[in-house]
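Trainee: Here is the input, now give the coordinates:
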Amino acid sequence: MAEHPAYPVGLRLTGRRVVVLGGGQVAGRRLPALIAAGADILLVSPRATPSVEAMADAGEITWERRPYAEGDLADAWYALIATSDPEANTQASAEAEANRVWCVRSDNADAATAWTPATGHSEGVTVAVLTSRAEGRDPRHTAAIRDAVVEGLRDGTLVAPHHRTRTPGVALVGGGPGDPDLITVRGRRLLAEADVVIADRLGPRDLLAELPPHVEVIDAAKIPYGRFMAQEAINNALIEHAKQGKSVVRLKGGDPYVFGRGMEELQALAEAGIPCTVVPGISSSISVPGAAGIPVTHRGVAHEFTVVSGHVAPDDERSLVDWASLAGLTGTLVILMGVDKIGRIAETLVAHGKPADTPVALVQEGTTAAQRRVDATLATVAETVRTQDVKPPAVIVIGEVVTVGVATPASGLPKTPQ
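Mentor: Below is the predicted model:
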């Protein structure tokens, strides 16, 4: 058998009997996939690891607490032999051969009738990598190939075109705080498969350069609005392109639902009968402070954090924020879109009892190469923003957590002194 390559095949094990001998680490690694395949699993082993025992307790497998005995493989379709007893493994392998049961052996691949490939999954596709011959088997190399293929499919660097007609629609993709590596793998894959991308200014712009030439990229900030409001024009553009049978990605900064008007776009698409997928993104409210070395919570310092939009001033009649209540909180306050309003916000917080010496950090262009952090207090933040020329986009962190952070490689330039 060693002279010929293995024949790759996918086993459909739903409802079919699978016998696993041994309850150690090998079984712990292989059982989840067998359970996911819907197999009727019998585990035969005197002992099991805690994770394997938990599967039995949950009713996912049947566990007989005893050593292997002749006849255990009767009526099995597939067997995994992974005991610590070489003699029992040999006997079980002989029974599998006699009963024409495909059998994997963890201790001796050459004596097995089947090999387990290195597998990975990406959006409905299973990637299985198998060494061609028994001699020279290198599991680490096989796993590395698997990982490279799966990662390429997930992040969009390995794109396989769809030859069947795709269902047109829109994906609202949260692009994260700015660093292109911080978009989710699903978001990056959808971006790679798009026909049209309507992008925000705060989205990960570097990813747009990687798109194929045929992809139409539309800057949402430059859509001709005509008589419509900006958001209405964006909604109309999404609907128009989707109705043309195209796959559309609405690439947004951060998360679509954190001050991203994602629900407004979803509602407009639903009214137009356009299918829509929402892909969450990493919110700048957490990730940008973290990149600057600031934890939004810290034991003994802050047990809660509140995220607030600062796009309108506290005394603006459109404001929905209860600034008086926020001033009384002892946790962390994170303000987005508030650079030009921070002076009035600081005054309001102090007027309602927040100490004027409360630390403040402003992190501009967080997670990008242009990131910088400027520190101040509520009393000095307005002047600091002016003198240090802090510009949007910037995340503002207010609270004692500002002083407990440490410099990190991701935090870019050192802090600017107060």
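Trainee: C-alpha only now, for contacts and for neighbours.
Mentor: Will do.
Trainee: quick one, helices of the stretch 51-200 of the chain?
Mentor: 86-98, 139-155, 185-192 (DSSP state H, counting those that start in this stretch).
Trainee: Deepest in the core, which of those is it.
Mentor: Mean neighbour count (mean count of other Cα atoms under 10 Å) peaks for helix 185-192 among the helices of the stretch 51-200 of the chain, with a mean of 22.
Trainee: Show me what it packs onto, helices and strands only.
Mentor: helix 139-155, strand 169-174 (3 or more Cα pairs under 8 Å, 6 or more residues apart in numbering; DSSP states H and E).
Trainee: For stretch 119-126, give me every contacting residue.
Mentor: If you take Cα atoms under 8 Å, 6 or more residues apart in numbering as the criterion, stretch 119-126 is touched by 127-129, 143, 146-147, 150, 153-154.
Trainee: Swap in 10 Å and give it another go.
Mentor: With contacts defined as Cα atoms under 10 Å, 6 or more residues apart in numbering, stretch 119-126 is touched by 10, 33, 127-130, 142-143, 145-147, 149-155, 185-186, 189.
Trainee: Mind putting the helices of the stretch 51-200 of the chain into JSON lines with distance to residue 308?
Mentor: Below are the helices of the stretch 51-200 of the chain laid out as JSON lines (distance: least, Cα to Cα, whole Å):
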{"stretch": "helix 86-98", "distance to residue 308": "62"}
{"stretch": "helix 139-155", "distance to residue 308": "32"}
{"stretch": "helix 185-192", "distance to residue 308": "25"}
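Trainee: this one next, for a side-by-side:
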Amino acid sequence: MADTYAVPERQEDFASEVDLASRWLGGSVLAASDESFGEKENLLVPTPAAFVPGNYGHRGEIVDGWETKRRREPGHDWVLVRLGAAGTITAVDVDTSFFTGNFPATCRIEACGVEGYPSPRELQDAEVEWIEIVPRSALKGDGHNRFDVSDGRRFTHVRLSAFPDGGIARLRVFGRVVIDPRTIDGITIDLASQDHGGQVVTSSDGFYTSASMLNRPDKARNMGDGWETRRRRDGGPDHALFRLAMRGTIRKIEIDTAHFKYNASAEVALFGANTETMPAADAPEWRPLLARTRLQPDTRHVFEAADAFPCSFVRLDAFPDGGISRVRLWGEVVPSERKAAGYRWFNALPSKQALAVLAEAGAADEAARRIANARPMSPDAGIIADPTLAKLAKMLEGSNGEFS
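Mentor: As a prediction, this is how the structure comes out:
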């Protein structure tokens, strides 16, 4: 490595999951059967639920969650959520915080994968393939109800059913982003973004706010919406380690200290590693991407990368400590990764969505069924030969560096 300073031991580790439904990623509550006491949009508020007893409005006590009226007829309540980033779901948290005598007795969670931007009415059509990912299960009140999910398909929407009625504070849909290759223009993307599947794996410190916010796709709203560490007395640095969404060559580095006016990092240095697994923070595999460089408070900085080489991981060192709102790592995905991402996406599609994709690509019904049933396909073997599928093959394999 170019620098000889000591890198701190890892202190703050993160799960390999992101909240696919988060408003930070653009998740939305599309519709609900009822929201008499608590608005459905509360379910996806990024912050934990809060409640002030005795605070009443025209509809009763004001709650921080989704709460329906008491049912006096058969049936159950439900809510439809569009994920901000489609992906494979690993767990769901049905959070009933502060709902003690008014939470649902049980819940069920289903998911679907669909093309385009369907309306709530279209999503509830009988033709939509809703797949149960959490069977009807008992809920406890005033707490987190986490349900692990083993289905490996890629989903775009979820439906939460509450039996028979009641209140739920928050809904978190944890998983891993599976990027749609049609959304990549083949030129330059933010390789670190959560929107594409990038992840902050660990950081040296998250005393005030977590480094996991650094790669959110939006802009920071205030100083609490960024990474801030405690004050170091040993000269630093603090560090954060990123797993890129896909292996790529970084061209530009964006470091934004927005809202950090008196506590921004004074300097940063960045290093990249082209490895299958994340190297230790002080491993020799790290190569310089940006030499130690001065920062200004409350400023968006854009720097040219010092060298162009494929990276799968990036380490950011912040001197002497951390006060940074966002990090963007702009670059091109390497061709082999583009191809792998295309096949990963196609293999993970639910069957009806795969058939819709094949039909759009020009496949006849029989050929579409044959190809969909032949999944998973290997990038090494290539797509099944069919002269009508040139468009799909180009999309999956990134021909000429493009997906479309």
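Trainee: What value does the TM-score take for this pair?
Mentor: With the length set by TM-score structural alignment, normalised by the length of the second structure, the two chains reach a TM-score of 0.24; 164 aligned residues with a Cα RMSD of 7.0 Å.
Trainee: To residue 243 of the first structure, which of the helices of the stretch 51-200 of the first structure lies closest?
Mentor: helix 185-192 (18.1 Å; Cα to Cα).
Trainee: now that closest one against helix 139-155, angle please.
Mentor: Orientation of helix 185-192 of the first structure against helix 139-155 (axes from the mean of the first three to the mean of the last three Cα atoms, to 10 degrees) gives an angle of 60 degrees.
Trainee: tell me the angle helix 185-192 of the first structure makes with strand 169-174.
Mentor: Computed by the same axes, to 10 degrees, the angle between helix 185-192 of the first structure and strand 169-174 is 130 degrees.
Trainee: By residue count, what's the longest helix in the second structure?
Mentor: The residue-count maximum for a helix in the second structure (DSSP state H) belongs to helix 335-348.
Trainee: and the next element down the chain from that helix?
Mentor: helix 351-360 (DSSP states H and E).
Trainee: Output the helices and strands packed on helix 185-192 of the first structure as a markdown table; include the columns distance to residue 86 of the first structure.
Mentor: Output for those, formatted as a markdown table (distance: least, Cα to Cα, whole Å):
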| stretch | distance to residue 86 of the first structure |
| --- | --- |
| helix 139-155 | 21 |
| strand 169-174 | 52 |
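Trainee: out of the ones you listed, which comes closest to residue 325 of the first structure?
Mentor: Taking those one by one with Cα to Cα, strand 169-174 is closest: 30.2 Å.
Trainee: Run through the neighbouring helices and strands of that closest one.
Mentor: With contacts defined as 3 or more Cα pairs under 10 Å, 6 or more residues apart in numbering; DSSP states H and E, strand 169-174 of the first structure has these neighbours: helix 185-192, strand 196-199, helix 230-243, strand 247-252, helix 262-271, strand 276-279.
Trainee: Serialize the ones you listed to CSV and add fields for distance to residue 118 of the first structure.
Mentor: Output for those, formatted as CSV (distance: least, Cα to Cα, whole Å):
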stretch, distance to residue 118 of the first structure
helix 185-192, 20
strand 196-199, 35
helix 230-243, 38
strand 247-252, 32
helix 262-271, 39
strand 276-279, 28
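Trainee: any idea which of the ones you listed is most buried?
Mentor: strand 247-252 (a mean of 27).
Trainee: Test my guess that residue 355 of the second structure contacts residue 347.
Mentor: No - contact criterion Cα atoms under 10 Å: residue 355 of the second structure and residue 347 do not qualify, at 11.7 Å.
Trainee: Quick check: neighbours shared by the two?
Mentor: Joint contacts of residue 355 of the second structure and residue 347 (Cα under 10 Å, 6+ apart) are residue 372.
Trainee: what about residue 41 of the first structure, distance to residue 50 of the first structure?
Mentor: 17 Å (Cα to Cα, to the nearest Å).
Trainee: swap that for residue 248 of the first structure, please
Mentor: As judged by Cα to Cα, residue 248 of the first structure and residue 50 of the first structure stand 46 Å apart.
Trainee: Just tell me which of the helices of the stretch 51-200 of the first structure ends up closest to residue 269 of the first structure.
Mentor: helix 185-192 (17.9 Å).
Trainee: Grab the nearest non-local neighbour of residue 88 of the second structure.
Mentor: Leaving aside its sequence neighbours, residue 88 of the second structure sits nearest to residue 154 (Cα to Cα, 6 or more residues apart in numbering; 4.6 Å).
Trainee: And residue 381 of the first structure, by the same measure?
Mentor: Here the residue nearest residue 381 of the first structure, using Cα to Cα, 6+ apart, is residue 343, at 6.7 Å.
Trainee: Measure how buried that neighbour is and give me the count.
Mentor: Residues near residue 343 of the first structure, counting by other Cα atoms under 10 Å, number 20.
Trainee: cool, residue 366 of the second structure as well?
Mentor: For residue 366 of the second structure, the neighbour count with other Cα under 10 Å is 8.
Trainee: list the helices and strands whichever strand or helix holds it packs on?
Mentor: Residue 366 of the second structure is part of helix 365-373 when elements are defined by DSSP H and E. Here helix 365-373 of the second structure touches helix 351-360, going by 3+ Cα pairs under 10 Å, 6+ apart.
Trainee: what helix or strand is the residue nearest to residue 381 of the first structure on?
Mentor: With DSSP H and E as the criterion, the answer for residue 343 of the first structure is helix 342-351.
Trainee: Tell me which helix or strand residue 135 of the second structure sits in.
Mentor: strand 131-138.
Trainee: and that strand, which residues are buried?
Mentor: Residues 131-134 are the ones in strand 131-138 of the second structure that count as buried (16 or more other Cα atoms under 10 Å).
Trainee: Perfect, that will be all.
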